[in-house]
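**Q** got a predicted structure plus its sequence, pasted below:
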Amino acid sequence: MVSFPDISADLKSAMPELRGRVLANEPLGPLTWFRVGGPAQVLFTPVDEDDLAYFLAHLPADIPVYVIGVGSNLIVRDGGVEGVVIRLSPRGFGTIVAEGDTVRAGTAALDKRVAEAAAAANIGGLEFYFGIPGSIGGALRMNAGANGGETKDVLVEARGVTRAGETVTFTNAEMGFVYRSHGVDPSIIFTSALYRGTLMEPEKIRARMNEVQQHRETAQPIREKTGGSTFKNPPGHSSWKLVDAAGMRGFRVGGAQVSEMHCNFLINTGDATAADIETLGETVRDRVKAHSGIELQWEIKRIGVAG
């Protein structure tokens, strides 16, 4: 059983006004869609943005910090994560408010729920979120997109907290969005986002959301233990086609397998380790590079140390 030195008591004593929950050597596997990985040395769940800012302002600068959302696009390695892992809860960071043609959402809100809230307010333009199995924090971090839409198309501004505990706001332009990434300091922890859509007839919005859902159900292994799209699409190519052409459909390493349904999805068939999944991904990258000369880039985030 992997474990780290317990620093939780020291952190708590240095932060007498802290309100959030601090847990030592807390398993992270159950918090990820792959259901694999070791523990966090410290898992902190802040009550709200002020609590998060207070924690970061008093956290020693030499302690690493990682943020996880719903764990849908994440591999936690088997050796766990040294330092502090921060998990924003729906209770503290999951509020969604639609007003006029705008939607403000906390970063723990599920993308799908934001799309639903927009639709309920007759706000179109966010339907693509209905098909993304993550939270708004990850959507900001990755410029998440699907079915012809991307976060950059509808975001007005994003709010976050710096590693020093200061609150900051970024306009769409300041986010520096590119394909599946952004230009903001990676230490920023996003806490909320403001979107602007277009007022539309509810029937049109619902029809579009139904199309998105049907595509997911027929083309993606959404009922498996998976991390979503594994690799970014190279310019002019589809990753799944490159993986398929390299003969990797259904390929296995231990308990990890390339999905038979969609070649850009890796799945935990039941007993995979994080090492199995990551090794499978690297094997796929090697085979694709050998077959097509194209080097696939990971879209799934990987954190922690090997077991």
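**A** Arrived safely, thanks for sending. Numbers count the residues shown, from 1 in each chain.
**Q** every contact and neighbour count from this point should use C-alpha atoms.
**A** Fine.
**Q** tell me the secondary structure for residue 207?
**A** helix (DSSP: H, G, I helix; E, B strand; the rest coil).
**Q** pasting the second one now:
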Amino acid sequence: MFPDIVPDLLAAMPELRGKLEANAPTASLSWFRTGGPAQTLFSPADTGDLAYFLARLDPKVPVLVVGLGSNLLIRDGGWEGVVIRLGKGFAEISVEPNHRVRAGAGAADVKVARAAAEAGIAGLSFLRGIPGTIGGALRMNGGAYGGETKDVLVEAKGVTRSGETVSYTNQQMGFTYRHSGVPDDVIFTEALFEGRPGNPEEILAEMNAITEARSSTQPVNTRTGGSTFKNPPGRKAWELVDAAGCRGLRIGDAQVSEMHCNFLINHGSASAAEIEGLGEEVRRRVREASGVELDWEIKRVGLSGA
């Protein structure tokens, strides 16, 4: 349990509209369903509420932003500081002229893909294959099945650690493979995408094909964090993991997926330490077998357990 700082925050922020919770469980915030508590969990009402909060928060207090938590591992000791959960106030999706879609950072990628498809906007179907939110796609240049965020983004908006509202053009995002060059302390709040004219039925068929491909090749209905490691240049991470003999490797209730060995699975009671330890063991074996150093794609945060 961390010291309760909620009373002090409320005193400093009398006009705050969002919800604050002390020592909040975080297991439900990530797909792995594990991890220690958040010293403070904040669910802002909207972008204005978020900016108000950040402008008045002590800059020394660490902040972690969470969407759906699909590629997140919170360690067993939890997060000392504030975890910001972007919920309903950041989940709006609207279709605009010129084949554009505007979406809040808390909107699920799949819902944005579907909204575009129903409006006859092609080019955003790849979002169906990313199990996260728009905020995560912006931060990591999320991509799948031949498309990346950088291919369709017009601009992104966010709030800085000091509460200032900022915006970035596609070029200013500094996109590279699974990375954006925007400072880490900027919290994305909204994105504007542009596709191209398309036939709704054909686009939905493309999305269904992506759904079938994911279901047949990835452990989608398990406690997992999605792709564990980034693909090294010119290589496939899963092939390197497989060649190192790690398919099915297990530590406690944490296991390398038999179906797709770039996925780690929590079979029920795995600790964050077991999951991370398994990932590090995989990295060690791949390094010994091939000389390749795998980089984590899953974001690992927080304090180690006692």
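**A** On my side now, so go ahead. Keep in mind it's a predicted model, so treat the numbers as computed, not measured.
**Q** now do the aligned partner of residue 21 of structure 1 in structure 2 against residue 152 of structure 2, distance only.
**A** Residue 21 of structure 1 maps onto residue 19 of structure 2 when the alignment is built from TM-score structural alignment. Plainly put, residue 19 of structure 2 is 33 Å away from residue 152 of structure 2 if you go by Cα to Cα, to the nearest Å.
**Q** same question, residue 118 of structure 2
**A** From residue 118 of structure 2 across to residue 152 of structure 2, the span is 17 Å (Cα to Cα).
**Q** circling back to that earlier point, residue 19 and residue 152 of structure 2 - which one has more neighbours?
**A** For residue 19 of structure 2 versus residue 152, the count of surrounding residues by other Cα atoms under 10 Å is larger for residue 152: 18 against 11.
**Q** which residues does residue 298 of structure 1 contact?
**A** Counting by Cα atoms under 8 Å, 6 or more residues apart in numbering, residue 298 of structure 1 touches 230-232.
**Q** no, scratch that, I was asking about residue 116 of structure 2
**A** Shown in contact with residue 116 of structure 2 (Cα under 8 Å, 6+ apart): 95, 101, 122, 124.
**Q** with residue 139 of structure 2 instead?
**A** Contacts of residue 139 of structure 2 by Cα under 8 Å, 6+ apart are 179-180, 182, 188.
**Q** let's see it at 10 Å
**A** 149, 173, 175, 178-184, 186-188 (Cα atoms under 10 Å, 6 or more residues apart in numbering).
**Q** just residue 65 of structure 1 next, same as before
**A** Contacts of residue 65 of structure 1 (Cα under 10 Å, 6+ apart): 42-43, 56, 59, 81-86, 163, 187, 189.
**Q** quick revisit: who wins for most neighbours among the contacts of residue 298 of structure 1?
**A** residue 230 (23 neighbours).
**Q** which stretches in the stretch 151-300 of structure 2 count as helices?
**A** For the stretch 151-300 of structure 2, helices defined by DSSP state H, counting those that start in this stretch occupy the ranges 200-217, 237-243, 272-290.
**Q** packing partners for the longest one?
**A** In other words, helix 272-290 of structure 2. Helices and strands touching helix 272-290 of structure 2, by 3 or more Cα pairs under 10 Å, 6 or more residues apart in numbering; DSSP states H and E, are strand 72-74, helix 237-243, strand 250-251, strand 254-256, strand 263-266.
**Q** read off where the second one ends up in structure 1.
**A** On structure 1, the counterpart of helix 237-243 of structure 2 by TM-score structural alignment is residues 239-245.
**Q** the stretch 1-150 of structure 2: strands as residue ranges?
**A** Per DSSP state E, counting those that start in this stretch, the stretch 1-150 of structure 2 has strands spanning 19-24, 38-43, 63-66, 72-74, 79-85, 93-96, 100-104, 121-122, 143-144, 147-148. These are given in chain order.
**Q** mind putting those strands into a markdown table with distance to residue 275 of structure 2?
**A** A markdown table is the format used below for these (distance: least, Cα to Cα, whole Å):
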| stretch | distance to residue 275 of structure 2 |
| --- | --- |
| strand 19-24 | 21 |
| strand 38-43 | 19 |
| strand 63-66 | 19 |
| strand 72-74 | 8 |
| strand 79-85 | 17 |
| strand 93-96 | 34 |
| strand 100-104 | 31 |
| strand 121-122 | 38 |
| strand 143-144 | 24 |
| strand 147-148 | 28 |
